[in-house]
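Participant: okay, predicted coordinates and the sequence, questions at the end:
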Amino acid sequence: MSPRKSVAEARRTRDRILEHGIAIASVDGLDGLTIGRLATDLGMSKAGVLGHFGTKEALQLAALDGAAAIFSRTVWAPAEHRPPGLARLRAVCEAWITYLETDRDTFPGGCLFTTAAVEFDARSGPVRDAVGRLLRVWRRRLAAEVRTAVAEGELPAGTDAEQLVYELGGLYLALNQELQLFGAPGAAERTRRGLDRLLGPGAPADPALTSRAS
């Protein structure tokens, strides 16, 4: 086997481990992401799994980074072509709903970051720090769109961007709970009504952002 082919095969194996690990973590938390379980599920040796990550903590951190990349690709990328400000913010919010409603294969237990935040909020260490860092990055991105919307006159002058982002986060925490714990069929529509209260009445959802839900 050539060195190039060997590296590519190692990357595919690592990606396969991470993909399964992210699915497990969304259901059982990052503590449920054990080397032994992954090895058994994937028909690998423990040494084979460890060879890609070294430690359980490194695996947990890699799972968080992998989930963040999926989230960005699923929620941010479909909306990034929209004009900055309210149009992009609304598109992001719609894609966020679709992500929580439909990404059951990738995240069978719902949003991994919601699970991880509850699991690690009272702890200390690199994993807790990584969860907080990723969530803060997302909040800053949303707040930037809010500030642009205010500057463009799309939201009222004096709108507190951090407060609005705080309330948006509450809507999506509620949506994740409604879908995961209660299986509520009307949860997405309730979320959209909440968005209208926070952002003002919006145009009908773009089919390009909701097609994954059909």
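Facilitator: Structure received.
Participant: going forward, measure contacts between C-alpha atoms and count neighbours the same way
Facilitator: Fine.
Participant: geometric centre of the chain: which residue is closest?
Facilitator: residue 71 (4.0 Å; C-alpha atoms, centre = their mean).
Participant: in terms of helices and strands, where is the nearest residue to it once chain neighbours are set aside?
Facilitator: Counting by C-alpha to C-alpha, 6 or more residues apart in numbering, residue 99 is the residue found nearest to residue 71 once chain neighbours are left out, at 7.9 Å. Take DSSP states H and E as the rule and residue 99 turns out to sit in helix 86-102.
Participant: where's the next helix or strand after that helix relative to the chain centroid, distance-wise?
Facilitator: Note on helix 86-102: by DSSP H and E, the next helix or strand toward the C-terminus is helix 112-120. The chain centre lies 11 Å from the centre of helix 112-120; the measure is C-alpha atoms, centre = their mean, to the nearest Å.
Participant: and helix 112-120, what does it pack onto?
Facilitator: Judged by 3 or more C-alpha pairs under 8 Å, 6 or more residues apart in numbering; DSSP states H and E, helix 112-120 is in contact with helix 3-28, helix 126-151.
Participant: could you dump the ones you listed to TSV with distance to residue 179 and mean neighbour count?
Facilitator: What follows is the helices and strands packed on helix 112-120, written out as TSV (distance: least, C-alpha to C-alpha, whole Å; neighbours: other C-alpha atoms under 10 Å):
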stretch	distance to residue 179	mean neighbour count
helix 3-28	13	17
helix 126-151	21	17
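Participant: so which of the ones you listed is nearest residue 112?
Facilitator: In terms of C-alpha to C-alpha, the element of the helices and strands packed on helix 112-120 nearest to residue 112 is helix 3-28, at 4.5 Å.
Participant: which helices and strands does the closest one pack with?
Facilitator: Counting by 3+ C-alpha pairs under 8 Å, 6+ apart, helix 3-28 packs on helix 35-42, helix 56-71, helix 112-120.
Participant: go ahead and name everything in contact with the last one.
Facilitator: Right, the one you point to is helix 112-120. With contacts defined as C-alpha atoms under 8 Å, 6 or more residues apart in numbering, helix 112-120 is touched by 22, 25-27, 29-30, 64, 67, 127-128, 131-132, 135, 173.
Participant: mind listing what's buried along that helix?
Facilitator: 112, 113, 114, 115, 116, 117, 120 (16 or more other C-alpha atoms under 10 Å).
Participant: put this next to the first one:
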Amino acid sequence: MRFLVVSKGQDTKTAILDEAVGLASRVGFNALTIGQLAESTGMSKSGLFAHFKSKEALQLETLERGRERFTDLVIRPTLAAPRGIARVRALTDNWLVWETGALQGGCVFVAGSIEFDDQPGAMRDALVRNQRDWAEFIETVARTAVSEGDFHSDLDVEQFAFRLQGLLYAFHHMVRLLRDPKAPHHLRAGLDQLVESARA
């Protein structure tokens, strides 16, 4: 057992949720419990229960904390990149940092989507909102590339986002399940082909 260390400027609940995000990445949301989180943080179950009144509340707040971290690691750095194709590539690069460096078990949204795709309820609804927001963000980045003249004017940005998401999720599958060392090469090659097909 280890004890939770709260850094200066970080409140206790945020630190707890960061630990929970890491756990959800490794074991999934369904296996994420207050008891397991207590063991991981060195806190008491009663202390954690004061923060989260139920397993579902813990899951939802963990997902929301994951969204905040995703925004910091992927969304904001992508928006800071130059508009156009450079921003499309930055989006992919930043997602790779999230997938391979931020969390030991990879993207919690991919993991959660697999767990809850057929389970109606608050978690599924929250995951749907997150995934729709992500798809819309990709579409916006592609639309910006159109307005910059990098992509052709009649590009179907919805289809572009669909194809790019397919590449990212295939990478997750190849790395996490298949442990395929060629996954980065296949992702880069797929992105190059997608960008070339969209060029003005």
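Facilitator: Noted; the coordinates are in hand. This structure is a prediction, so every number in the text was calculated from the model and none was measured.
Participant: tell me how the two chains score on TM-score.
Facilitator: Here the TM-score for the pair of chains, by TM-score structural alignment, normalised by the length of structure 2, is 0.88; 190 aligned residues with a C-alpha RMSD of 1.9 Å.
Participant: against residue 167 of structure 1, how distant is the residue nearest to the centre of structure 1?
Facilitator: 20 Å (C-alpha to C-alpha, to the nearest Å).
Participant: quick one: contacts for the nearest residue to residue 36 of structure 1 once chain neighbours are set aside?
Facilitator: Nearest non-adjacent residue to residue 36 of structure 1, counting by C-alpha to C-alpha, 6+ apart: residue 46, 5.9 Å away. Residue 46 of structure 1 is in contact with 35, 36, 39, counting by C-alpha under 8 Å, 6+ apart.
Participant: relative to residue 104 of structure 2, how far out is the aligned partner of residue 46 of structure 1 in structure 2?
Facilitator: Aligned by TM-score structural alignment, residue 46 of structure 1 pairs with residue 45 of structure 2. Using C-alpha to C-alpha, we find residue 45 of structure 2 at a distance of 24 Å from residue 104 of structure 2.
Participant: measure the residue nearest to the centre of structure 1 to residue 39 of structure 1 for me?
Facilitator: 26 Å.
Participant: over to residue 183 of structure 1?
Facilitator: In this view, residue 183 of structure 1 and residue 39 of structure 1 are 32 Å apart by C-alpha to C-alpha.
Participant: between these two, who's got more neighbours?
Facilitator: Shown here are residue 183 of structure 1 and residue 39; by other C-alpha atoms under 10 Å, residue 39 has more neighbours (17 against 11).
Participant: show me the two of the contacts of helix 112-120 of structure 1 that sit farthest apart.
Facilitator: The most distant members of the contacts of helix 112-120 of structure 1, if one measures by C-alpha to C-alpha, are 127 and 173, lying 20.3 Å apart.
Participant: wouldn't residue 104 of structure 2 be in contact with residue 25 here?
Facilitator: Yes - between residue 104 of structure 2 and residue 25 there is a contact under C-alpha atoms under 8 Å: 6.7 Å.
Participant: so residue 121 of structure 1 makes contact with residue 128?
Facilitator: Yes - checked against C-alpha under 8 Å, the pair residue 121 of structure 1 and residue 128 is within contact range at 6.7 Å.
Participant: related to what we said a few turns ago, can I get the helices and strands packed on helix 3-28 of structure 1 in a markdown table including distance to residue 188 of structure 1?
Facilitator: As requested, these are exported to a markdown table (distance: least, C-alpha to C-alpha, whole Å):
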| stretch | distance to residue 188 of structure 1 |
| --- | --- |
| helix 35-42 | 33 |
| helix 56-71 | 18 |
| helix 112-120 | 17 |
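Participant: secondary structure class for residue 72 of structure 2?
Facilitator: Secondary structure assignment for residue 72 of structure 2 (DSSP: H, G, I helix; E, B strand; the rest coil): helix.
Participant: measure it to residue 11 of structure 2 for me?
Facilitator: Counting by C-alpha to C-alpha - residue 72 of structure 2 and residue 11 of structure 2 are separated by 17 Å.
Participant: next: residue 46 of structure 2.
Facilitator: 18 Å.
Participant: and for residue 40 of structure 2?
Facilitator: Taking C-alpha to C-alpha, one finds residue 40 of structure 2 at 17 Å from residue 11 of structure 2.
Participant: got it, and residue 76 of structure 2?
Facilitator: Counting by C-alpha to C-alpha - residue 76 of structure 2 and residue 11 of structure 2 are separated by 22 Å.
Participant: what do you get for residue 185 of structure 2?
Facilitator: Distance from residue 185 of structure 2 to residue 11 of structure 2, by C-alpha to C-alpha: 40 Å.
Participant: go on, residue 153 of structure 2?
Facilitator: For residue 153 of structure 2, the distance to residue 11 of structure 2 - C-alpha to C-alpha - is 47 Å.
Participant: picking that back up, now, which of the contacts of helix 112-120 of structure 1 sits nearest residue 82 of structure 1?
Facilitator: Nearest to residue 82 of structure 1, judged by C-alpha to C-alpha, of the contacts of helix 112-120 of structure 1 is residue 135 at 22.4 Å.
Participant: how about the contacts made by the closest one?
Facilitator: Residue 135 of structure 1 sits next to residue 113 when contact means C-alpha under 8 Å, 6+ apart.
Participant: pretty sure residue 153 of structure 2 sits against residue 145.
Facilitator: No - between residue 153 of structure 2 and residue 145 there is no contact under C-alpha under 8 Å: 9.4 Å.
Participant: residues contacting the nearest residue to residue 75 of structure 2 once chain neighbours are set aside?
Facilitator: The shortest distance from residue 75 of structure 2 to any non-neighbouring residue, by C-alpha to C-alpha, 6+ apart, is to residue 91 (7.6 Å). Contacts for residue 91 of structure 2 (C-alpha under 8 Å, 6+ apart) come out as 74, 75, 78.
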